[in-house]
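Novice: Could you look at this predicted model? Sequence included:
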Amino acid sequence: MTVTTPTPEDIRTTTPVLDLQQVTFRRGQTHILHGIDWTVRPGEHWALLGPNGAGKSTIMGFAGAQTHPSSGTVDVLGNRLGRVDMQTLRRDIGHVNPRHPVRSALTITQVVLTGLTGTVELPPRFTPTAEQVDSARALAQEFGLGARLDAPWPVLSQGERGKALIARAILADPQLLLLDEPTTGLDVAAREQFLEAVDELTERRPELTTVLVTHHLEELPETTTHALVISHGAVLAQGAVDEVITDEIITRAFEYPIAVTRTQGRWSARAVRHRA
């Protein structure tokens, strides 16, 4: 009998990117999460939805290898939290946060390069190689920032900042990309530019797995494949996006009558008004 040993690439392709089993989380005497089960597989693009206070940020803390559960198990990229060096694991996770606190006048190229160091500012002793600089500039160009590579952060529009942060997040070739309410503070044009960039990214890199957290359906990219809806710290529904984002489930999650529509791949939500 011939025994085939799986290659690292085989393991990367078949092992769940995220696997939460019976996860609970408590802060003091307050129970934040109650028995969360959730599995994310390679190449899937998840939306994490729910009202404020539902527990979305806590779940993203597990996904980003930032937080340990109170009970249950969390596996990220095949590594069990509590049995792996968290800092090392985070190198394979890209994170886009619109509240990225750049204080100095770093250029777009420099901000993208901080994706290699996992820092906000460039460390004093960090000197990128010519190849790393070329890669950072090439990524920024992919997102339409070719004419702004040397523009300082303070003068950038919110849309340009969002694109730069995506490039920063994927410079180190992560297996998982987390988008934490990425369109917060963007005007309509900047939001649409950002969502187009996300769609283009997932089409160019089909192996990349993404999780986007929001409580606004209008902020979901067209390439979203799955959705997890939580309410009061518990899973309300999860699965294929068209089966989860429905009038009934969204109404239950937000505890208000909501009608959901999808037009040309994008979602919207409106309150259901009962007229006499």
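Specialist: Perfect, I can see it now.

Novice: From here on, just use CA atoms for contacts and neighbour counts.
Specialist: Fine.

Novice: For N97, which non-adjacent residue is closest in space?
Specialist: Counting by CA to CA, 6 or more residues apart in numbering, D180 is the residue found nearest to N97 once chain neighbours are left out, at 5.4 Å.

Novice: Now G78: closest residue in space, sequence neighbours ignored.
Specialist: Distance criterion CA to CA, 6+ apart; nearest residue to G78, sequence neighbours excluded, is T15 at 6.3 Å.

Novice: What's the local residue count around that neighbour?
Specialist: Counted with other CA atoms under 10 Å, the neighbours of T15 add up to 16.

Novice: measure it to V198 for me?
Specialist: 24 Å (CA to CA, to the nearest Å).

Novice: and what of L156?
Specialist: According to CA to CA, L156 stands 19 Å off from V198.

Novice: One more: A54?
Specialist: A54 sits 25 Å away from V198, going by CA to CA.

Novice: does the residue most central in space within the chain sit in a helix or strand, and which one?
Specialist: Note on the chain: the residue nearest the mean C-alpha position is L178, at 2.1 Å, using CA atoms, centre = their mean. Taking DSSP states H and E as the criterion, L178 maps to strand 176-180.

Novice: quick one: buried residues of the helix or strand following that strand?
Specialist: Moving toward the C-terminus from strand 176-180, the next helix or strand (DSSP H and E) is helix 188-204. Going by neighbour count (16 or more other CA atoms under 10 Å), the buried part of helix 188-204 is 190-199, 201-202.

Novice: Over to stretch 31-46?
Specialist: The neighbour-count check on stretch 31-46 (16+ other CA under 10 Å) flags 32-38, 40-46 as buried.

Novice: Run through who's touching that stretch.
Specialist: Here stretch 31-46 makes contact (CA atoms under 8 Å, 6 or more residues apart in numbering) with 12-26, 54-55, 58, 72, 206-212, 223-228, 232-235.

Novice: Pull out the buried members of the residues you listed.
Specialist: 12, 15-20, 23-25, 54-55, 58, 208-212, 223-228, 232-235.

Novice: Please enumerate the helices of the stretch 101-250 of the chain.
Specialist: Here the stretch 101-250 of the chain has its helices, by DSSP state H, counting those that start in this stretch, at 108-117, 130-142, 158-170, 188-204, 241-244, 247-254.

Novice: adding another structure so you can compare the two:
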Amino acid sequence: MSDNLDGTTTGTRPEDGGTGARIVAALDGVGMRRITTGQIILDAVDWTVRAGEHWALLGPNGAGKTSILRLVGATHHPTTGTVEVLGHRLGRVDVRELRAHIGHVSTSQRVPLDLPGHTVVLTGHTGTVQPLWKAYDTEVRDRADALLAELDIKDLADRPYGVCSGGQRARVLIARALMADPALLLLDEPFNALDLPSREDLIDTMRRLAAGRPHLATVTVTHHLEELSPAIGHALLLRDGRVLARGPVEDVLTPDRMTACFGRPIEVTRHAGRWLARSAGQP
């Protein structure tokens, strides 16, 4: 495995099938228990994310999706098993340094509402809530400008974050996360509470981001197949902390597997790279 926190060298595992693809994150026999009650949160989870892959994490509430995201985001440690991120095993690396190379987007992130969009993006360079102006030289400021342009939100540069729409905020946060040029981008329910136009704008942003950054790996937690970008090529289904299925989306997002995951009959269709799930028997 790589000795660099940016994951630039090659590492392989048996499940690579001999492709030599670089491993970005790997869970091996991972279990998590709640210390106070002994409740099982995750049980014997095996999962590998490679450079350039785009994964969706799906499952009912309480299935363990956020717990997995916290593990690969290096904010939690497993109770059993091993977690490796960017070539480093949790428990053997300074996680503060490791987190600097992982992009994380969540609607629960604390962002001062009065900061303009450009400043919010700048704080991604220092990983701080408030800006540290002395740390932002011309090169850093230009990079923030370029990211706003890449995500098609240059018009938000001077707009206070607090008056941005939900979809605009999500794209500002993605730009902020990309300031560290991460190898791995984690998105925790980024479509939460978005209206239809905002959802579609964000989906298109994710599609373009995948096309423009071929080595970036992403993991998106969502509850709805309709929110999956056509760039999503892999899916992990969780139920009660256990993996029901993982792999290419066309193999995982089947009616039988979705029914087993969510506990009710579900029909699944796909058109032009977009997915739709509904209860079986609905007109």
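Specialist: That came in fine, so what should we check first? Computed from a predicted model, the values in this text were never measured in an experiment.

Novice: mean distance, the strand holding L178 of structure 1 to its aligned residues in structure 2?
Specialist: By mean CA distance after the TM-score superposition for structure 1, the fitted strand 176-180 of structure 1 averages 0.5 Å away from its aligned residues in structure 2.

Novice: matching residues in structure 2 for that strand?
Specialist: Alignment of strand 176-180 of structure 1 against structure 2: residues 184-188, by TM-score structural alignment.

Novice: Likewise for stretch 84-103 of structure 1?
Specialist: Against structure 2, stretch 84-103 of structure 1 falls on residues 93-112 (TM-score structural alignment).

Novice: can you list the residues that contact the matching stretch?
Specialist: 5-6, 73-75, 86, 120, 127, 129-130, 161-162, 170, 173-174, 177-178, 180-190, 192.

Novice: contacting residues around the nearest residue to V120 of structure 2 once chain neighbours are set aside?
Specialist: Spatial nearest neighbour of V120 of structure 2, chain neighbours left out: R176 (6.6 Å); criterion: CA to CA, 6+ apart. Going by CA under 8 Å, 6+ apart, R176 of structure 2 touches 120-125, 144.

Novice: one more time with 10 Å, if that's ok
Specialist: Counting by CA atoms under 10 Å, 6 or more residues apart in numbering, R176 of structure 2 makes contact with 103-105, 117-125, 127, 144, 147-148, 170.

Novice: Report the separation between it and E250 of structure 2.
Specialist: When R176 of structure 2 is compared with E250 of structure 2 (using CA to CA), they lie 32 Å apart.

Novice: Also L244 of structure 2?
Specialist: In this view, L244 of structure 2 and E250 of structure 2 are 15 Å apart by CA to CA.

Novice: More neighbours: which of these two?
Specialist: Counted by other CA under 10 Å, L244 of structure 2 and E250 do not tie: L244 has more neighbours, with 17 against 11.

Novice: Now whatever residue of structure 1 lines up with the more buried one: closest residue in space that isn't a chain neighbour?
Specialist: Aligning on TM-score structural alignment places L244 of structure 2 opposite L236 in structure 1. Nearest non-adjacent residue to L236 of structure 1, counting by CA to CA, 6+ apart: I230, 5.1 Å away.

Novice: which residues does that neighbour contact?
Specialist: The neighbours of I230 of structure 1, taking CA under 10 Å, 6+ apart as the test, are 33, 36, 48-51, 53-56, 236-238, 249-250, 252-254.

Novice: same question, L195 of structure 1
Specialist: Taking CA under 10 Å, 6+ apart as the test, what L195 of structure 1 contacts is 159, 162-163, 182-183, 201, 219-223.

Novice: count of residues packed around T8 of structure 2?
Specialist: Neighbour count of T8 of structure 2, defined by other CA under 10 Å: 16.

Novice: Show me what counts as buried in stretch 261-271 of structure 2.
Specialist: So, applying 16+ other CA under 10 Å, buried residues of stretch 261-271 of structure 2: 261-262, 265-268.

Novice: will you turn those into TSV that also has distance to Q109 of structure 2?
Specialist: Formatted as TSV, these follow (distance: CA to CA, whole Å):
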residue	distance to Q109 of structure 2
C261	29
F262	28
P265	35
I266	33
E267	34
V268	32
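
Novice: Trace T15 of structure 1 over to structure 2, please.
Specialist: Alignment note (TM-score structural alignment): T15 of structure 1 maps to R22 of structure 2.

Novice: before we move on, what about H31 of structure 1?
Specialist: Under the alignment (TM-score structural alignment), H31 of structure 1 pairs with I40 in structure 2.

Novice: now swap in A138 of structure 1 and tell me
Specialist: Match for A138 of structure 1 (TM-score structural alignment): A146.

Novice: now do E248 of structure 1
Specialist: Residue pairing (TM-score structural alignment): E248 of structure 1 is matched to D256 of structure 2.

Novice: Would you agree that match is in contact with P265?
Specialist: Yes: the criterion here is CA atoms under 10 Å, and D256 of structure 2 meets it with P265 at 8.0 Å.

Novice: what about stretch 263-275 of structure 1, start to end distance?
Specialist: Terminal-residue distance, stretch 263-275 of structure 1 (CA to CA): 25 Å.

Novice: hmm, who's touching that stretch?
Specialist: Contacts of stretch 263-275 of structure 1 (CA under 10 Å, 6+ apart): 216-224, 245-247, 250-251, 256-262.

Novice: again, only this time at 6 Å
Specialist: 217-218, 222, 257-261 (CA atoms under 6 Å, 6 or more residues apart in numbering).

Novice: List the buried residues for stretch 260-276 of structure 1?
Specialist: Buried, per 16+ other CA under 10 Å, within stretch 260-276 of structure 1: 260, 267, 269.

Novice: For the counterpart of the last one in structure 2, which three-state class applies?
Specialist: Under the alignment (TM-score structural alignment), A269 of structure 1 maps onto A277 of structure 2. Secondary structure for A277 of structure 2, judged by DSSP: H, G, I helix; E, B strand; the rest coil, is strand.

Novice: Check the gap between A277 of structure 2 and P248 of structure 2 for me.
Specialist: 17 Å.
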